[in-house]
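>>> No sequence on hand, only this structure:
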C-alpha cells in the first residue's frame, strides 16, 4: 500500500519538530511527542504559536532550560516549559499525512490555517498514485509493528488522525498496510 517516508516528534507543543528514524508508539502516540507546553511564568497561561508565530521556527533540543532560554530570546519575554498533562480534547494520538496531500496543499488545496510547508504530522507516508489517506477514516492501518485506527480528518490540518490499537516501533521505510475493514 505504501511506506513510512518520515517520522517527526514535536517534544514541545507549538515548536518545530525533530525528524527521527524510528519511534516507540504507545496509546498516547509517539514517545516524547507534545510532552511539554510553553507557559508565561507571570500568568501561568499557555503561550501558543497562534499568538507567537516565531515559536514555529524553534526546534526543541530536549533540554528544558536551554529550550526556555532560546524561546525567551526569540519571543523577547520570559517563558518556562511545563508538562503537557492530559491530551487536549479532540487531540489524536497520531497524525498521518501523505506526500500526495502535501503536494495537493502546495497546489492550493489546503484547509485554512494549515501549512503545506509544515503539516505538523508525526508520520509522512509515500503512497501509490491515486491513494488518499482521507478514504481510510474508520479503517485500521499497520505501520511496521504498530496498528492504528483512523478516526477522522483534522479540521485545520492535512491528512488524518488515528488512535493506537497496538503499540510497537515504527521506522522510516516500514510498510503501510490496510488491515481489516
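Everything's here; your move. Note that the structure is a prediction, hence the values are computed from the model and not measured.
>>> going forward, measure contacts between C-alpha atoms and count neighbours the same way
Noted.
>>> Residue 97 contacts residue 104, correct?
No - using C-alpha atoms under 8 Å, residue 97 makes no contact with residue 104, being 11.3 Å away.
>>> more neighbours, the two?
A side-by-side neighbour count of residue 97 and residue 104, using other C-alpha atoms under 10 Å, places residue 97 first with 25 against 14.
>>> helix, strand or coil for the more buried one?
Put simply, residue 97 is strand when judged by DSSP: H, G, I helix; E, B strand; the rest coil.
>>> burial measure for residue 160, as a count.
When neighbours are defined as other C-alpha under 10 Å, residue 160 has 23 of them.
>>> how near is it to residue 39?
Separation of residue 160 from residue 39 (C-alpha to C-alpha, to the nearest Å) stands at 28 Å.
>>> if I read this right, residue 95 contacts residue 123, doesn't it?
Yes - between residue 95 and residue 123 there is a contact at 6.4 Å, judged by C-alpha under 8 Å.
>>> Overlap of the contact sets of the two?
Counting by C-alpha atoms under 8 Å, 6 or more residues apart in numbering, no residue touches both residue 95 and residue 123.
>>> Pull out the buried positions in whatever helix or strand residue 71 lives in.
Using DSSP states H and E, residue 71 sits within helix 64-75. With burial defined by 16 or more other C-alpha atoms under 10 Å, the residues of helix 64-75 counted as buried are 67-68, 70-72.
>>> Give me the neighbour count for residue 179.
For residue 179, the neighbour count with other C-alpha under 10 Å is 12.
>>> My guess is it contacts residue 141. True?
Yes - using C-alpha under 8 Å, residue 179 makes contact with residue 141 at a distance of 5.6 Å.
>>> so how far is residue 80 from residue 26?
Residue 26 sits 27 Å away from residue 80 when distances are taken as C-alpha to C-alpha.
>>> Next up, a structure to set beside the first:
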C-alpha cells in the first residue's frame, strides 16, 4: 500500500516539477556515472562504508546503486544463487524476491520484477548504454573476486566499467522469475585484477 502511494506521488509533476521516474540520461559531468576520478581499477576497500565514501556506490547494503532512474554501480557479493561471474562477462541477478535479503540472504521465495526501482534503473542503463561500475566483494563464489580477508574483515575491489548489454526475465534456480542482466567489461581499461 505504501509503495503504491509512493509511486503515485513520484509521478505527480505538480509536486516534483518532473516525474521522478522520467528517464533523463545522465550527463557526463555527474561524477556518480562513468569512471571515478580518484579510484584506480584494482583499488581495494575494507568495507562497504569505505566504498560509499570513495563515491563508487551510494549504499552500504544494496547491490545496485542508482540515481535519477539509472544504475551507476553494482556490487558482486555472491548473495544471489543465480549470479554467474566470468570476469570479463557477468550474468547478474536483479534485486528482490528473497525472504530476508538484509540479514540472511538465501534462495528466491517470490518473483522479481523490473518494476523494482533498482532493477528498472539497471534496465534503463542497458537501454541507454550507460556503463556501470563493478565492485567485487571477497567471496568463495568466484575466482574473479578478491582474495578472502582474514578475521572479520571484508575486501571490496573496484574492477572497472561494464556495459549492460542485455536485460531479460528468466527462471531462477529456485523456480521464481528473476531479472537478469548481462554485463560485458568495457574495452581500453587496465586488465582485470586477479587477486
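Looks like it arrived, so ask away. Because the structure is predicted, anything quoted here is derived from the model rather than measured.
>>> tm score of chain vs chain?
Superposed pair, TM-score by TM-score structural alignment, normalised by the length of the first structure: 0.29. Supporting alignment: 79 aligned residues with a C-alpha RMSD of 4.9 Å.
>>> And residue 26 and residue 80 of the first structure? Which one has more around it.
More crowded of residue 26 of the first structure and residue 80, by other C-alpha under 10 Å: residue 80, with 21 against 18.
>>> And that one, how far from residue 18 of the first structure?
Distance of residue 80 of the first structure to residue 18 of the first structure, computed by C-alpha to C-alpha: 20 Å.
>>> With residue 171 of the first structure instead?
14 Å.
>>> So for these two, which residue has more residues nearby?
Ranked by neighbour count (other C-alpha under 10 Å), residue 171 of the first structure and residue 18 place residue 171 first, with 21 against 15.
>>> so that one makes contact with residue 3?
No - Residue 171 of the first structure is not in contact with residue 3 according to C-alpha under 8 Å; the separation is 9.6 Å.
>>> Quick check: the gap between residue 166 of the second structure and residue 132 of the second structure.
Distance, residue 166 of the second structure to residue 132 of the second structure, using C-alpha to C-alpha: 13 Å.
>>> List the buried residues in the lengthiest helix in the second structure.
Secondary structure assigned by DSSP state H gives helix 117-127 as the longest helix of the second structure. Neighbour-count burial for helix 117-127 of the second structure flags 117-126 (criterion: 16+ other C-alpha under 10 Å).
>>> between these, which is closest to residue 70 of the second structure?
Of all the buried residues of helix 117-127 of the second structure, residue 70 of the second structure sits closest to residue 121, with 4.2 Å by C-alpha to C-alpha.
>>> Can you get me a residue count around the closest residue in space to that closest one that isn't next to it in sequence?
Counting by C-alpha to C-alpha, 6 or more residues apart in numbering, residue 121 of the second structure lies nearest to residue 70, which is 4.2 Å off, once chain neighbours are set aside. Neighbour count for residue 70 of the second structure, taken as other C-alpha under 10 Å: 29.
>>> same question, residue 46 of the first structure
Counted with other C-alpha under 10 Å, the neighbours of residue 46 of the first structure add up to 14.
>>> just residue 177 of the first structure next, same as before
By other C-alpha under 10 Å, the residues close to residue 177 of the first structure number 15.
>>> just checking, next helix/strand downstream of the host helix or strand of residue 37 of the first structure?
Taking DSSP H and E as the definition, residue 37 of the first structure sits inside strand 36-39. The first helix or strand that comes after strand 36-39 of the first structure along the chain, using DSSP H and E, is strand 46-47.
>>> Can you give me every residue that contacts residue 16 of the second structure?
Listed by C-alpha under 8 Å, 6+ apart, the contact partners of residue 16 of the second structure are residue 10.
>>> Check residue 84 of the second structure too.
Counted by C-alpha under 8 Å, 6+ apart, residue 84 of the second structure has contacts 90-92.
>>> go on, residue 168 of the first structure?
The contact partners of residue 168 of the first structure, by C-alpha under 8 Å, 6+ apart, come to 24-26, 145-146.
>>> and what of residue 122 of the second structure?
Residue 122 of the second structure neighbours (C-alpha under 8 Å, 6+ apart): 64, 66, 70-71, 164, 181.
>>> ok, so of those, who is nearest residue 3 of the second structure?
Nearest member of the contacts of residue 122 of the second structure to residue 3 of the second structure, counting by C-alpha to C-alpha, is residue 66, at 17.9 Å.
>>> The closest one and residue 122 of the second structure, how far apart?
Distance, residue 66 of the second structure to residue 122 of the second structure, using C-alpha to C-alpha: 8 Å.
>>> Likewise for residue 84 of the second structure?
As judged by C-alpha to C-alpha, residue 84 of the second structure and residue 122 of the second structure stand 17 Å apart.
>>> and what of residue 163 of the second structure?
Applying C-alpha to C-alpha to residue 163 of the second structure and residue 122 of the second structure gives a distance of 10 Å.
>>> try residue 179 of the second structure
Remark: distance between residue 179 of the second structure and residue 122 of the second structure (C-alpha to C-alpha) = 10 Å.
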